[in-house]
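# this one's structure only:
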């Protein structure tokens, strides 16, 4: 048995198998839409108005039928629009961490912690038999990008301390720190370049680099040309 908030259409100690898997997913999304709408103190019409402002109308009666469980389908595009209208991310509607303790990730599977299911959905945890290596490279690229930016910013700060040191002791300390951060920045850039090359070799286009790291790519690499290939 599992316990979920009544906003998500489950009472305490409800047998998970009482609902088909697709109904379980829809009930979770509908419950989170209802919970968030109430949190914002909006009516169903308020939410419908905001969907229309976004450019993809979802009528009030459709929202009401979804929340009450009378609707048989819930298109992905509506999840995206509802999330935008409710000032949320779409993943927060599918996996409402903190509000639903467990969800059924796939049919015929036992419930698992909502946070674990969210990590699987976003590719942040290993998936059995997964071969989406491009996603793996992009995830690591993001981590290395943050590391490289932090190292470069620290290097710039220590360089400024060297220039503005009031005495020899301060300058020498700043120079030692500058050398450490310069090594870290160089290593982070090498790792970042490795994953950018792997992305290209896999037929993909690496993410845009901020100006502080523009020197990582070879001079003859033009991102606009990659996008045209």
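Ah, there it is. Given the structure is predicted, the values throughout are model-derived calculations rather than measurements.
# okay, CA-based contacts and neighbour counts for the rest of this
Noted.
# residue 174 contacts residue 161, doesn't it?
Yes: contact criterion CA atoms under 8 Å: residue 174 and residue 161 qualify, at 6.0 Å.
# these two - which one has more neighbours?
Per other CA atoms under 10 Å, whichever of residue 174 and residue 161 has more neighbours is residue 174, with 22 against 19.
# try it against this one:
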């Protein structure tokens, strides 16, 4: 295999994913073009056709990202199609398991050496977990509140209210953990990510500090 074979294989994988997903969604090449334009980055129909036919040997990063959004797929799955082969040429002449290739891109490959970039990625990943946990405890508390409001039997209502109190306690702990983590990020001169609407009040309190 020559060194020039690898980039063409990368492009071919993107093209194959584009064709398969487009057909799965019942979209024409023009439909994809129109959707790209609606996102603010027009990709001519001829480009779509040439990619799928193999006449176009490359795809730029902007096209790749917009196409993934239009097709409704994670971009990584267009580069490394999980479930289609046990291994793949991740870099020229370097074949690894398909999952290791995905994990390399997402920063989850355990063999990867620790670096500032890896540390930063882990920090944001932990933030995402804390947001998810806090959101879940809030949802569970609200669910039990609804059940308590609908309960006719006093004993059942009391049981649900006890559960509400417990979930409220857990949620308060989850929120404090999220606050602490965001404070830690700022102490390291890292700008925390925007929070979902349900926790927007935390950003307001942070800006007041």
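All right, it came through fine. It should be emphasised that the depicted structure is a prediction, and the values quoted were computed from it without experimental measurement.
# between residue 174 and residue 161 of the first structure, which contacts overlap?
Here residue 174 of the first structure and residue 161 share no contacting residue, scored by CA atoms under 8 Å, 6 or more residues apart in numbering.
# tell me where the first structure has helices.
21-39, 44-54, 60-68, 76-85, 90-94, 114-122, 133-164, 168-201, 223-228 (DSSP state H).
# quick one: map residue 131 of the second structure onto the first structure.
By TM-score structural alignment, residue 131 of the second structure lines up with residue 145 in the first structure.
# for the residue lying closest to its match once chain neighbours are set aside, list the residues it contacts.
Nearest non-adjacent residue to residue 145 of the first structure, counting by CA to CA, 6 or more residues apart in numbering: residue 192, 6.5 Å away. Contacts for residue 192 of the first structure were tallied using CA under 8 Å, 6+ apart; they are 141, 144, 145, 148, 216.
# report the buried members of the residues you listed.
By neighbour count, with 16 or more other CA atoms under 10 Å, the contacts of residue 192 of the first structure hold 141, 144, 145, 148 as buried.
# from those, pick the one nearest residue 207 of the first structure.
residue 141 (8.6 Å; CA to CA).
# surely that closest one meets residue 195?
Yes: using CA under 8 Å, residue 141 of the first structure makes contact with residue 195 at a distance of 6.1 Å.
# against residue 171 of the second structure, how distant is the alignment partner in the second structure of the residue nearest to residue 145 of the first structure?
If you follow residue 192 of the first structure across to the second structure using TM-score structural alignment, you land on residue 178. With distances taken as CA to CA, to the nearest Å, residue 178 of the second structure is found 10 Å from residue 171 of the second structure.
# which neighbours do those two have in common?
With CA under 8 Å, 6+ apart, residue 178 of the second structure and residue 171 have common neighbours residue 134.
# gap between the most centrally placed residue in the second structure and residue 80 of the second structure?
Centroid check for the second structure by CA atoms, centre = their mean gives residue 74 as the closest residue, at 7.2 Å. Distance of residue 74 of the second structure to residue 80 of the second structure, computed by CA to CA: 10 Å.
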